[in-house]
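>>> Below: sequence and its predicted model.
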Amino acid sequence: MSLEVRSLDLDGVLEIVPRKMGDERGFFSETWNARQFAEHGIALDFVQDNHSYSASRGVLRGLHYQLPPYAQDKLVRVVKGAIFDVAVDIRRGSPSFARWAAIEISARRWNQLLVPRGFAHGFLTLEPDTEVVYKVTNPYSPAHDRAIRFDDPDIAIAWPLPLAELQLSEKDRTAPQLRQAEVFEFAAGEERP
């Protein structure tokens, strides 16, 4: 089985499309294969799988990340519905600091997004009853968990729905802006997965 891998023009942020084989019975797909991913330069040790369900269109989750030593790489995919998925470079000193990249991830398109450590991550549901599954390289750590405002003007994400229609948790609604947030320091020459 093969993978399509495409850079989203931010250091290490990749769209990945696994091969999907189907017939009249249904389909089969390897969504994670360490050997195949390593052949594309992606060598990660995932330690936890997460599954998120959103009942409505317009649910926004993010922008989330964890600080070292619990920083996480994430491999995000959608098993039902569709999302607008965003990665934001929060490595202070990086040439792309505060820049963002986004793609639509959906069960129909069968694509995934690799979000490296050092990036905040968020998504907006585009359909009701959307389910998102993602692998992470470090377990959840409440002491290292952080968030940045989804509507921070210094980042200026072009969310595809009007802000008044978005549904957010209290944590996300009251998150600090990037200027006040604890973030990563950019290390020139840092190896990316």
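Received the coordinates, thanks. Remember, predicted model here, so these are calculated numbers, not experimental data.

>>> Going by C-alpha atoms from here, please, whenever you check contacts or count neighbours.
Fine.

>>> Name the surrounding residues that touch stretch 105-113.
Stretch 105-113 has contacts (Cα atoms under 8 Å, 6 or more residues apart in numbering) with 13-18, 20, 74-85.

>>> Use this one as the comparison:
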Amino acid sequence: MQFTETQLKGAFLVEIEKISDQRGFFARTFCAKEFEDRGLKSVVAQTSISFNSKKGTVRGLHYQIAPATETKLIRCTKGAIYDVIVDIRPESPTYLSHIAVELTDENHRALYLPEMFAHGYQVLTDGSEVIYQISEFYSPGCGRGLRYDDPVININWPLSVSEISSKDASWPLL
């Protein structure tokens, strides 16, 4: 795997290294040792899948607070998403900055986000699926969110929002 740190310290784009032949290819998508060698958290407490039927759907921006802060490895296994992470570490020089990357079933990239990063995405193709590897168990009392349209964060979503949960639409503005 190839790890490229983003401009948000601790967040990495993770790309596979394909071994190809006439059948297609094989690639490692996760190796605890490779993550640990880079000082990244390699614990996976749970893996989740999200299916999104409609292009334009927005999910997030979600995070968990202590004592259940979590790291995530996000990968789109079907279709395409516009994946956004926001640095919410108050002591960070990039506090409230965000980046966005396109994750697709064709580019096979993943995005690793450390603790105290909010995460969300917009679906770019109908019928998209997203896999999350998460370091902590879901703890509803620790769940928080940022509004997808908060002007302080100023995310430029590529499509009009076609679907969003009432919970995600009602997070307070910063």
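Cool, got the structure. What you see is a predicted model; the values in this text were computed from it and never measured.

>>> any idea what sits nearest residue 79 of the second structure, other than its immediate chain neighbours?
Setting aside the residues directly before and after it, residue 79 of the second structure is nearest to residue 128 in space (Cα to Cα, 6 or more residues apart in numbering), at 4.4 Å.

>>> That neighbour corresponds to which position in the first structure?
Superposed on the first structure with TM-score structural alignment, residue 128 of the second structure falls opposite residue 130.

>>> Against residue 51 of the first structure, how distant is that match?
11 Å (Cα to Cα, to the nearest Å).

>>> try residue 25 of the first structure
Distance, residue 25 of the first structure to residue 51 of the first structure, using Cα to Cα: 25 Å.

>>> ok now do residue 129 of the first structure, which residues does it touch?
Residues counted as contacts of residue 129 of the first structure (Cα under 8 Å, 6+ apart) are 53-57, 80-81.

>>> Turn those residues into CSV, including distance to residue 137 of the first structure.
Listed next are the contacts of residue 129 of the first structure as CSV, based on distance: Cα to Cα, whole Å:
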residue, distance to residue 137 of the first structure
53, 21
54, 23
55, 27
56, 28
57, 28
80, 23
81, 25
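
>>> List the contacts of the residue lying farthest from the centre of the first structure.
Farthest-out residue of the first structure from its mean C-alpha position, per Cα atoms, centre = their mean: residue 24, at 32.3 Å. Applying Cα under 8 Å, 6+ apart to residue 24 of the first structure gives no contacts.

>>> what does residue 96 of the second structure give?
Counting by Cα under 8 Å, 6+ apart, residue 96 of the second structure has contacts 86-89, 152-153.

>>> which position in the first structure aligns with it?
With TM-score structural alignment as the criterion, the equivalent of residue 96 of the second structure in the first structure is residue 98.

>>> does its match sit in a helix, a strand or a coil?
Judged by DSSP: H, G, I helix; E, B strand; the rest coil, the three-state class of residue 98 of the first structure is coil.

>>> Next: the one 10 residues further on.
When the structure is reduced to helix, strand and coil (three-state DSSP), residue 108 of the first structure reads as coil.

>>> Let me see the contact set for the residue nearest to residue 96 of the first structure when sequence neighbours are not counted.
Distance criterion Cα to Cα, 6+ apart; nearest residue to residue 96 of the first structure, sequence neighbours excluded, is residue 89 at 6.4 Å. Counting by Cα under 8 Å, 6+ apart, residue 89 of the first structure makes contact with 10, 96-100, 118-120.

>>> hmm, 6 Å instead?
Residues in contact with residue 89 of the first structure (Cα atoms under 6 Å, 6 or more residues apart in numbering) are 97-99, 119.

>>> Kindly indicate which of these lies nearest residue 37 of the first structure.
residue 119 (20.0 Å; Cα to Cα).

>>> quick one: contacts for the closest one?
87-90.

>>> quick one on the thing from earlier: and residue 25 and residue 51 of the first structure? Which one has more around it.
Taking other Cα atoms under 10 Å, residue 25 of the first structure and residue 51 do not tie; residue 51 has more neighbours (13 against 6).

>>> tell me, what residue is most central in the second structure?
Geometric centre of the second structure, nearest residue: residue 74, 4.5 Å, by Cα atoms, centre = their mean.

>>> Give me the three-state assignment for that one.
strand.

>>> Could you do residue 36 of the first structure as well?
Following three-state DSSP, residue 36 of the first structure is assigned to helix.
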